[in-house]
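S.K.: can't give you the sequence, but here's the structure:
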């Protein structure tokens, strides 16, 4: 976690002294809670198995020391001090390995907690829910765009272009902050990962911002199409009248988000770079979208007609006498 901006504060000085004179994991030890099934007291055999588990993990190179366990009402609490920083990939791997090992302790339920464990659980939860978020956003966008553009091809194209823009922004952010490309230029040290919330936040923000550009451009093209019926002329005229406003709006947002890169907090740098990427406004909205609309021609404006046959309201023929 990049918090160099806090180095001169009391909290920052305390953290520096702690990291300098004590194991890196002392800032956030791994909490180990052992109980019997359904939070019942441990039996003598189960307690022995828990002690063997603690002895086993004490030999792990990623653990500096395991503090003496405390026993209270048949339940055991122990603290393991990692030899790695609590927000590193090695620490998250340690928590996952401890949980896998703890699952084999018969007769005891061993739970692994602490700050790193919270990060692991949060990461798993957000990773699991991300496909649902993406599906909901795409479905809602498709429905609204079909209603707004009265077309099938344009909404599908808009969603594909927005996904391309989001994927490009996240890919560049991963290359810079996870792989460490450009560390010296942006003045940071790569932790080897990006923040877990970044894909969800960047997808939601970029998708919304990209859709603004898309609607602005396509609505103007639609106006010229309705007036002339000439797709090539409508695309050219719509692009001519919206290029400047789109470029100006994109330049303002790029300047705002790029200012995050000057922060000493790594999370802000990652978010700023992901949102400041100009691929969407420059390459996609002003090059790819018009080019695809030119190639699609009349298919841009195709929408299947929904024809409903009215019910037969004619009175039945009178029965013959």
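M.R.: Ah, there it is. Note that the structure is a prediction, hence the values are computed from the model and not measured.
S.K.: only C-alpha atoms for contact and neighbour calcs from this point on.
M.R.: Fine.
S.K.: wait, what's in contact with the residue most central in space within the chain?
M.R.: The chain has residue 199 as the residue nearest its centroid, 2.1 Å off, counting by C-alpha atoms, centre = their mean. By C-alpha atoms under 8 Å, 6 or more residues apart in numbering, the residues touching residue 199 are residue 170.
S.K.: And for residue 45, the neighbour number?
M.R.: Neighbour count for residue 45, taken as other C-alpha atoms under 10 Å: 12.
S.K.: how much space between it and residue 51?
M.R.: 10 Å (C-alpha to C-alpha, to the nearest Å).
S.K.: Equivalent analysis for residue 254, please.
M.R.: 56 Å.
S.K.: neighbour-wise, which of those two wins?
M.R.: Legend: neighbour count by other C-alpha under 10 Å for residue 254 and residue 51, higher for residue 254 (18 against 15).
S.K.: and here's the other structure:
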């Protein structure tokens, strides 16, 4: 592996114009594809195998044409205090707004009149709502369509009514790089300059990362329509691609500068950096791809697509780092070397230990005490995880300043908390001897259940063998009482109907959200087993050890549990919620834990590979186990710390996103990287390796003979370097060309 990448790096350096041109072509093709693409698909869930999904499929079959694929909005009207919405004056205003809504866009299919629709006026006659249906999905609505909707709502506000709206017709796709994300990239640039000591050196990782992210984002956007990717998929790809792209380039550039400081020519230094740091990049990228690709075990198409899109961004970042980066190093020449390199050489000459060396010596002198303190600290932070509740956010999780949240609160206040999350019960009576009687019996049973605020009469299909009943719970969509009600319907009413030859299925968005949460919980164990098992085998191949991969996996569990603890404390319990802009604490989004596990596992293995590979390299080259830990840590800790700060900055930038899922994942990833890099990899890892000594690198002889030697530490490069030495005159000519460019 190291020799192959060594040759690839030197080839890219020598053919820098060709390599750069090819990447520009790829970026251009991706950009053209994005401009001609059809855009993201509507954000809908399909969860094969769940009862809610089976009910949706049954409705499509038994009620053809009833399912609406277009966007919708619900406009809520409220009269001033002491007045009634049903008064002649306010009724006229509402009717004017309904007329304006009807004519607000050519894509409006229908608008209901609150005064002619059953149940659309509250019991106190103060609040009413109109339902707006569109012919096109929300992603195909234009700004003019949404402006027409808001202008119609303004008519009612100008007349003295409180008018708010909710629904996907009002949804606006989140920005890929908003102000907070740009600030995160700016912080990353500062950290790169401090770590590499030169503007040119700091600019290369940013440039290559942006090229990789541009290609990945454009590719995902191009495929959004054909593959049905939702609007959050490209954002996740950008988040992951930007972070790993900067980090991977940082490791290669840092190793290149180290080799130059050791006296190697630029041509050879590129090859060595690609062969050693590049090997670590390849295997680190593989762990991320394994973790993200493994999301398919959840059997949720949207989550699988998100994982594959992010994995694709990682593959692009690795490819860019191994080819375009060496090419750019050929252009910049000696300008990549800054004052920091001279200071580093002077420090090495005087023999003064760096901060990293002093820290690792402290850890290795007291490994057991340090290990216990670090593990206990992460354990305390992880304690809130025991109270983790999963759910999917609705408009009740929106900021109180938004019209969606205000409409949600008005409906809950006037029609009951369960009005925002109705359950749709489907009764399939095709096997029953008396379908109509069974359907009526089910409807009566539903109306009499505890926790049911109201149940509509059964609405049969044209054949009369299937019917639907809408059930309004007493509790809000995200409360535990609503989940209990769904369980009672499925366990009690369904069993009674089954005895009479009928099937009762509960669906609707609320029931689907509950099924998604349960699917997430049941998938965690097999997902962890798959991802950690594959990564464990990969790390055995990399480190040729059993205990080092085991330690890496256990350290990851500590990191992810601690990050869950922070997420629960902030988003569920409300600690520091105001500081971070979380206005409505509630259940954690059900997709977050498994998505966070996948991403964090890959990133945790990144730091494991980058840091421990330097220790392994020192050990293979003859250092004692403890000296190898200190030497490898001294060479890699500064770069790992810089990489971690960069990732934290990039991920923290997404905390300002208006999308709850992106905000939650951003915070979870930022704190997970903080814990994993500085507590696990830079504290627990050297402590454990110091305790294990020689045993850390033990591998059964039979397994050692079977495993291929990937040579990540570059031991096989020694012979290659001596055989591939370039004539001094040719190298001088190349350097002269680089400086002139």
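M.R.: In hand now; what should we look at? Computed from a predicted model, the values in this text were never measured in an experiment.
S.K.: corresponding residue for the residue nearest to the centre of structure 1 in structure 2?
M.R.: Aligned by TM-score structural alignment, residue 199 of structure 1 pairs with residue 593 of structure 2.
S.K.: can you confirm that match is in a helix?
M.R.: Yes - per DSSP: H, G, I helix; E, B strand; the rest coil, residue 593 of structure 2 lies within a helix segment.
S.K.: Strands of structure 2, start to end?
M.R.: For structure 2, applying DSSP state E gives strands covering 72-78, 108-111, 127-134, 162-166, 390-391, 423-428, 452-455, 459-460, 466-473, 503-507, 588-589.
S.K.: all helices of structure 1, in order?
M.R.: 10-21, 44-58, 89-102, 115-149, 153-173, 183-186, 198-228, 231-258, 266-276, 289-296 (DSSP state H).
S.K.: Flag every buried residue along the second one.
M.R.: Spelled out, that is helix 44-58 of structure 1. Buried residues in helix 44-58 of structure 1, counted by 16 or more other C-alpha atoms under 10 Å: 46, 47, 49, 50, 53, 54, 57, 58.
S.K.: Name the nearest residue to residue 400 of structure 2, sequence neighbours excluded.
M.R.: residue 406 (6.4 Å; C-alpha to C-alpha, 6 or more residues apart in numbering).
S.K.: Residue 145 of structure 2 versus the one you found, what's the distance?
M.R.: The gap separating residue 406 of structure 2 from residue 145 of structure 2 is 21 Å, by C-alpha to C-alpha.
S.K.: who's more crowded, those two?
M.R.: Between residue 406 of structure 2 and residue 145, counted using other C-alpha under 10 Å, the more crowded position is residue 406 (22 against 19).
S.K.: and the closest residue to residue 183 of structure 2 other than its chain neighbours, what is it in contact with?
M.R.: Using C-alpha to C-alpha, 6+ apart and skipping the chain neighbours, the partner closest in space to residue 183 of structure 2 is residue 653 (6.7 Å). Contacts for residue 653 of structure 2 (C-alpha under 8 Å, 6+ apart) come out as 180, 181, 182, 183, 184, 185, 666.
S.K.: mind running it again at 10 Å?
M.R.: Residue 653 of structure 2 is in contact with 177-185, 187, 239, 647, 663, 666-667, 670, counting by C-alpha atoms under 10 Å, 6 or more residues apart in numbering.
S.K.: can you check residue 145 of structure 1 too?
M.R.: Counting by C-alpha under 10 Å, 6+ apart, residue 145 of structure 1 touches 139, 151, 152, 154, 155, 156, 158, 159, 211, 215.
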